[in-house]
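Colleague: Whatever this is, show me its structure:
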Amino acid sequence: MHADPRVLRQIAFFEKQGFEIILSGLEYEGGKRFFPITKAKSPFSRALKFGIIVARLTKVRVKEFLWHSSLNDLSLQNPKFDLVLANDVETWPLAIELKKTHTNAKVIFDAHEQYAKEFSDLWVWKWFHKRFVNYVCEHYIPKADKFITVCDGIARDYANDYEVEAHLILNTPDFEPDLLPGEVNGRVRIIHHGIANRSRKIEKMINLINYLDNRFELKLMLVPTDPIYLLELKELAKGKAVEFLEPVSTQYISTFINQFDIGIFILEPVNFNYANALPNKFFEFIQARLAIAIGPSPEMKKIVLSEENGVVTKTFDEIEMAQILNSLSDKDIRLMKENSHRVASKYSNQGNEKVMEKLLQELEILTSARRVVQPVN
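Modeller: Next up is the predicted model:
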């Protein structure tokens, strides 16, 4: 939980509102009260869970998750919750179960993705997980008091598939008032940051450097979720103007990447969520006052074209991207960085907090009294 910027922003928001916060999830490093959700440990338990997944026993799988959750500890050790905020689909049944013992609690589901279509490009996921996730969405979303998600495209899809009204809270970071767009003087430094995930085809951005003018250099700041893939990327980058940087903490990303000129993300739409991506990194590019270079991903594209703070290719081809970047002058890049500076406040977490305040007012739990909040991740 300590590594998820969206969850960290939620925690900070509720702290400012005077709530007492209790956390439950797989891992957390911090000073808050935390109840872990454990994984099956014994060979028998692991074999049983594997059998449940293979047989696609959706209802049994929900019960198995609740069995390993912190449900009993949360219910017995906490006499009253006012709000249960559940991040990610697997925690939604836990939130509803908690409501049974905290009858006056309100429940908000936060959908970071369209979970029933999350890895639709992978047959393994479609066979073993899609049925389960769709079951949770169908049976539990109607039980939540409020439902939030990350972008218009995903909100529309949830409305079409599950007839739910989704409130929009973007993946925008906190406003950084002291950051300014840096000068562009001949050398143009491009940054991409995020996880080293094979489905994101980061090699396209490494291959891009083959077609760029000598004034460009690429920096990659990758979290090694797939160490083998990361080694492959480093091998591919040998001899190129590509440098791998050590990741920084999520709350420092915008400040750190402010030293660069262009934030780049070429994300092929291999599944529904990639096709509708509007990720943290996109808004961190803006907050860092960078020019932005993206493929024609519709959620990102409409902002870049509206704010004139970057370039958008017609395809996801790296050669086309190189042609567009090569055509930019230092003055062009500087103007795009200035436009990101102009809208940095607009695309910051300040707007999200207003949305959340409105939701809590509608649920009648935003008062001057201290309350108990349970973000689950």
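Colleague: From here on, just use CA atoms for contacts and neighbour counts.
Modeller: Fine.
Colleague: where do the strands sit along the stretch 251-377 of the chain?
Modeller: 262-265, 291-294, 310-312, 372-376 (DSSP state E, counting those that start in this stretch).
Colleague: and if you look at the stretch 51-200 of the chain?
Modeller: Under DSSP E, counting those that start in this stretch, the stretch 51-200 of the chain gives strands at 83-87, 106-111, 146-149, 167-168, 188-195.
Colleague: Please report how far the closest residue to Leu325 other than its chain neighbours lies from Ile191.
Modeller: Leaving aside its chain neighbours, Leu325 sits nearest to Leu212 (7.5 Å; criterion: C-alpha to C-alpha, 6 or more residues apart in numbering). Leu212 sits 14 Å away from Ile191, taking C-alpha to C-alpha, to the nearest Å as the criterion.
Colleague: The two: which is more packed in?
Modeller: When Leu212 and Ile191 are compared for neighbours, Ile191 comes out ahead with 27 against 20, by other C-alpha atoms under 10 Å.
Colleague: Please measure how far the first residue of stretch 337-348 sits from its last one.
Modeller: Terminal-residue distance, stretch 337-348 (C-alpha to C-alpha): 16 Å.
Colleague: what does it contact?
Modeller: Under the contact criterion C-alpha atoms under 8 Å, 6 or more residues apart in numbering, stretch 337-348 has outside partners 172-177, 180-182, 261, 283, 286-291, 307-309.
Colleague: Return the set of buried residues in that stretch.
Modeller: Within stretch 337-348, the residues that count as buried by 16 or more other C-alpha atoms under 10 Å are 337-342, 344-345, 347-348.
Colleague: Sort out for me which of those are in helices.
Modeller: Judged by DSSP state H, the subset of the buried residues of stretch 337-348 located in helices is 337-342.
Colleague: so which pair among those is furthest apart in space?
Modeller: Greatest spacing in those, by C-alpha to C-alpha: Lys337 and Arg342 (8.7 Å).
Colleague: Contact partners for Asp4?
Modeller: Shown in contact with Asp4 (C-alpha under 8 Å, 6+ apart): Thr250.
Colleague: this one as well, want them side by side:
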Amino acid sequence: MTKTVCIISLTPVTDEPRVLRQSKALADAGWSVIVAGFRGRQEPPAFWRYIEVEHVYETRRLIENVKLDWKRRLSPYSGQYAEDYYWSHAGYDGIYEHIATLENVRCDLAIAHDYFTAPIAARLAALSGGRFSVDCHEFSYEQYMHDPKWIRRERPWVHAMEKRFLPAASVVTTVCDGIADALQSTYKLQKRPVVVRSTAFYHDLPFRPAGERIEVLYHGIVSPMRGLEQTIESVKLWKPEYHFVIRGPGPDDYIGSLRALADQHGVTDRVRIDPPVPFNEMVPRANAADIGFFVQPDISRQKRFTLPNKFFEYVQARLALCVADLPEMARLVKEHGLGTLVPQITPDAIAAQINDLTREKINAYKQASMTAAMTLSWQSEADVMLRAYGIEPARPKEMAAT
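Modeller: Next comes the predicted model:
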């Protein structure tokens, strides 16, 4: 009998790389796949049973809001209060009812993406007589350490939620070793979370030597705390043939502020901000660039242990890499000879590393990405995920990029 998995991610799931890869591996292993989440720009894959959900906020009386706020405040002392607050917060109860009652979902395995879907997955697993797992994209306990309001108001509740649900999950997975260790030590987990890196599907793309114009590409979510402001400011210090391209989704006002910053520093002719492209086009489009770029500040363990989708997408695009000197990315850059590391997130430090990337070095790093592409691909990582869920991968396996 075919087993069923329900993947719950409160993101635009049709554009969410980790959900798309995860669901493909499970479908290839013979499982029936249900995915619940917000609608993205792309149509869902044909093999999904897709359930579009949304937050529905209820109007409450003042006294009800006061009671709920006290539950949030008391959540560090009571996991039940933390969960009670959750079910009345941001319409999560309505999302569960949509999946379990309106759509009548029953599954053998419910996979929660991050702590804020864990209660939904846990309740759905209990209803179905199945298991639930939590896939932690982040070390959420330190996710917004730059925001004093979040630290004061939300962080204790986040900690209480993860403390309640991570130990109860049949499997906890995460994206890198640093976060796996932090989760295990913070929540006293009996088993270390299984590391399933956010590697990209393998792409068979050509080596493209650097030309007269050198393109430095950042692609991904366009938002603060990703070093974009410092990088735009640094462009005026770059050699004239080097240009910076930002490609991805982001709030209009923030993107407008980046354009204004480029104008302020006199580099509008060398900074281009492109709209996002569909998931299937991200890596092939990136192949037209020369350097894959990502820096962010080391202000917390969450930031320190970053190992994002884009790192592996740049490798699949056969780019040279220029990334922050943070331990998870640095280890792979050094192991595979993929590029250069930025020691500080300042305009001067960024410019120094970019200017040091001669065409000869760029081509050598691109060749290193050619060599590492299969090793650092989802084709190599999918089996790790399947075995974490107790699923033996099918043989022979063909998992081409979708």
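Colleague: So after superposing, what's the score?
Modeller: Here the TM-score for the pair of chains, by TM-score structural alignment, normalised by the length of the first structure, is 0.88; 362 aligned residues with a C-alpha RMSD of 2.4 Å.
Colleague: hang on, the earlier thing: nearest to Gly31 of the first structure, out of the strands of the stretch 51-200 of the first structure?
Modeller: So among these, strand 83-87 is nearest, using C-alpha to C-alpha, at 18.8 Å.
Colleague: Show me the contact partners of the closest one.
Modeller: Outside strand 83-87 of the first structure, the residues touching it (C-alpha under 8 Å, 6+ apart) are 7, 92, 95, 98, 105-112, 365, 372-377.
Colleague: Buried by neighbour count, from those residues: which ones?
Modeller: For those, a neighbour count by 16+ other C-alpha under 10 Å gives the buried set as 7, 92, 95, 98, 105-112, 365, 372-377.
Colleague: quick one: what's aligned to Val172 of the second structure in the first structure?
Modeller: Taking TM-score structural alignment, Val172 of the second structure has Phe147 as its aligned residue in the first structure.
Colleague: So what does Ile255 of the second structure match up with in the first structure?
Modeller: So Ile255 of the second structure corresponds to Leu230, using TM-score structural alignment.
Colleague: Against the second structure, what's the mean shift for the host helix or strand of its match, could you check?
Modeller: Using DSSP states H and E, Leu230 of the first structure maps to helix 227-236. On superposition with the second structure, the mean distance recorded for helix 227-236 of the first structure (mean C-alpha distance after the TM-score superposition for the first structure) is 1.1 Å.
Colleague: Identify each buried residue in that helix, please.
Modeller: Neighbour-count burial for helix 227-236 of the first structure [16+ other C-alpha under 10 Å]: 229-230, 233.
Colleague: What are the contacting residues of it?
Modeller: By C-alpha under 8 Å, 6+ apart, helix 227-236 of the first structure touches 196-198, 202-203, 206, 224, 244.
Colleague: Give me the angle between that helix and strand 188-195.
Modeller: Angle, helix 227-236 of the first structure to strand 188-195, by axes from the mean of the first three to the mean of the last three C-alpha atoms, to 10 degrees: 160 degrees.
Colleague: and the lengthiest strand in the second structure, what other elements does it pack with?
Modeller: If you go by DSSP state E, the second structure has its longest strand at strand 4-12. Contact here means 3 or more C-alpha pairs under 8 Å, 6 or more residues apart in numbering; DSSP states H and E; on that basis strand 4-12 of the second structure packs against helix 17-28, strand 32-38, strand 109-113.
Colleague: looking at these, which is buried most?
Modeller: Ranked by mean neighbour count under mean count of other C-alpha atoms under 10 Å, these are led by strand 109-113, which reaches a mean of 25.
Colleague: Where in the first structure does it align, residue-wise?
Modeller: Here strand 109-113 of the second structure aligns to the first structure at residues 83-87, judged by TM-score structural alignment.
Colleague: Average separation of the matching stretch from the aligned part of the second structure, please.
Modeller: With mean C-alpha distance after the TM-score superposition for the first structure, stretch 83-87 of the first structure averages 0.9 Å from its match.
Colleague: where's the counterpart of Ser369 of the second structure in the first structure relative to Cys151 of the first structure, distance?
Modeller: Correspondence of Ser369 of the second structure to the first structure, assessed by TM-score structural alignment: Ser340. Ser340 of the first structure sits 19 Å away from Cys151 of the first structure, taking C-alpha to C-alpha as the criterion.
Colleague: before we move on, back to that, minimum distance to Phe132 of the first structure: which of the strands of the stretch 251-377 of the first structure has it?
Modeller: strand 372-376 (19.1 Å).
Colleague: what's the counterpart of the residue nearest to Leu325 of the first structure in the second structure?
Modeller: Match for Leu212 of the first structure (TM-score structural alignment): Trp238.
Colleague: now do Arg6 of the first structure
Modeller: Alignment note: Arg6 of the first structure maps to Arg18 in the second structure; criterion TM-score structural alignment.
Colleague: surely that match meets Phe201?
Modeller: No. Assessed by C-alpha atoms under 8 Å, Arg18 of the second structure is found out of contact with Phe201, at 10.4 Å.
Colleague: What's the end-to-end length of stretch 160-179 of the first structure?
Modeller: Taking C-alpha to C-alpha as the criterion, the two ends of stretch 160-179 of the first structure lie 40 Å apart.
Colleague: In PyMOL, how would I select just the buried ones from the contacts of stretch 337-348 of the first structure?
Modeller: Of the contacts of stretch 337-348 of the first structure, the buried ones go into a single PyMOL selection, burial set by 16+ other C-alpha under 10 Å:
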select buried, resi 172+173+174+175+180+181+182+261+283+286+287+288+289+290+291+308+309
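Colleague: So which of the contacts of stretch 337-348 of the first structure sit within helices?
Modeller: Per DSSP H, those map to helices at 283, 286-287, 307.
Colleague: Tell me which residue of the first structure lines up with Ala153 of the second structure.
Modeller: I think there's a mix-up here, since residue 153 of the second structure is Arg and not Ala. In the first structure, Arg153 of the second structure lines up with Phe128, judged by TM-score structural alignment.
Colleague: Count the neighbours of that match for me.
Modeller: 17.
Colleague: check contacts around it.
Modeller: 53-54, 56.
Colleague: which of those count as buried?
Modeller: Buried among those by 16+ other C-alpha under 10 Å: 53, 56.
Colleague: Output the contacts of Phe128 of the first structure as CSV; include the columns distance to Gln77 of the first structure.
Modeller: Formatted as CSV, the contacts of Phe128 of the first structure follow (distance: C-alpha to C-alpha, whole Å):
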residue, distance to Gln77 of the first structure
Ile53, 31
Val54, 35
Arg56, 33
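Colleague: Just the contacts of Phe128 of the first structure: which are in helices?
Modeller: Applying DSSP H to these, the entries found in helices are 53-54.
Colleague: Would you mark the buried spots in stretch 185-199 of the second structure?
Modeller: 187, 189, 192-199.
Colleague: Same question for stretch 320-335 of the second structure.
Modeller: 320-326, 328-330, 332-333.
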